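In: Need coordinates for the following:
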Amino acid sequence: MDSFKGQGGIQMLLTAEQEAQQIVSAARNLKMKRLKQAQEEAESEVVLYRSHLEAEHQKKLSETSGSSGLTVKRLEEETEMKIQNLKETASKVSPEVVGMLINYVTTVRT
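Out: Model prediction:
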């Protein structure tokens, strides 16, 4: 009867070992499944974030390119106004300057 108990004990140990291997294998499979799922989620988040950044970049490009055209036009208008003001001021003062220069050139100091 002792040999029967020994055989039964060995059989119980083998059965327990197989169950433990199945539990470990199931845990590994679950872990691998979770890792794969996490990787897929991370990749989808990266794609989403990248597309978000690209959209922001395109928006900023369109804003700056559109406003630069307006800025150039505004600066051209301001420059033209300043040039016109300088021409008007020069035409008003020109006879006085010419007279003053003629006076200095023709006056002889002794």
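
In: going forward, measure contacts and count neighbours with C-alpha atoms only.
Out: Will do.

In: tell me which element the spatially most central residue of the chain is part of?
Out: Centroid-nearest residue in the chain, with C-alpha atoms, centre = their mean: L53, separated by 5.2 Å. In this assignment (DSSP states H and E), L53 forms part of helix 2-106.

In: Point out the other elements, helices or strands, that that helix touches.
Out: For helix 2-106, there is no helix or strand it packs on, judged by 3 or more C-alpha pairs under 8 Å, 6 or more residues apart in numbering; DSSP states H and E.

In: ok so, going back, distance of the residue nearest to the centre of the chain relative to K60?
Out: Using C-alpha to C-alpha, to the nearest Å, we find L53 at a distance of 11 Å from K60.

In: I have a second one here; can you model it like the first so I can compare?
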Amino acid sequence: MDSMRGQGGIQMLLSAEQEAQQTVSAARNLKMARLKQAKDEAEKEAALYRSNLDAEYKSKLSENSGNSGSTVKRLEEETEAKIETLKQSASKVQSTVVDMLINYVTSVKY
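Out: Model (predicted):
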């Protein structure tokens, strides 16, 4: 009878071991599933954050490029105005300068 009890005890131990292995395996699988889920969520958050930063960067870039375009236009207008002012002042003194040059060229010094 002791051998029967021993056999039954061994069977109980084996079944308990198998049950423990199944429990451990199920826990591992659950842990792996949770890790995979966490990794997927982290990747989604990172992609969302990256896209937000990219959109913000592009927005600031377009704002600045618009400003530089208006700056270039403003500078061109200022340059044209200065050129026009110089032309007007040159035309005012042109006849005086031409007379002075003619006077120097035609006068003979001994």
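
In: Give me the TM-score for these two chains.
Out: Superposed pair, TM-score by TM-score structural alignment, normalised by the length of structure 1: 0.81. Supporting alignment: 110 aligned residues with a C-alpha RMSD of 2.0 Å.

In: aligned partner of the residue nearest to the centre of structure 1 in structure 2?
Out: Using TM-score structural alignment, the partner of L53 of structure 1 in structure 2 is L53.

In: Distance check, that match against K60 of structure 2.
Out: Using C-alpha to C-alpha, L53 of structure 2 is found at 11 Å from K60 of structure 2.

In: next one: E41 of structure 2
Out: 29 Å.

In: Repeat that for V93 of structure 2.
Out: From V93 of structure 2 to K60 of structure 2 the distance is 49 Å (C-alpha to C-alpha).

In: what does A42 of structure 2 give?
Out: For A42 of structure 2 relative to K60 of structure 2 (C-alpha to C-alpha), the value is 27 Å.

In: Tell me which residue of structure 2 lines up with L86 of structure 1.
Out: Aligned partner of L86 of structure 1 by TM-score structural alignment: L86.

In: got the contact list for that match?
Out: Residues in contact with L86 of structure 2 (C-alpha atoms under 8 Å, 6 or more residues apart in numbering): none are found.

In: Q37 of structure 2 too?
Out: Q37 of structure 2 touches nothing, counting by C-alpha under 8 Å, 6+ apart.

In: Stretch 21-33 of structure 1 vs structure 2, mean deviation?
Out: Comparison of stretch 21-33 of structure 1 with structure 2 after fitting gives an average deviation of 1.4 Å (mean C-alpha distance after the TM-score superposition for structure 1).

In: and what of stretch 72-86 of structure 1?
Out: Mean deviation for stretch 72-86 of structure 1: 1.4 Å (mean C-alpha distance after the TM-score superposition for structure 1).

In: And stretch 38-49 of structure 1, by the same measure?
Out: Mean deviation for stretch 38-49 of structure 1: 1.6 Å (mean C-alpha distance after the TM-score superposition for structure 1).

In: cool, stretch 4-15 of structure 1 as well?
Out: Stretch 4-15 of structure 1 sits 1.9 Å off on average (mean C-alpha distance after the TM-score superposition for structure 1).
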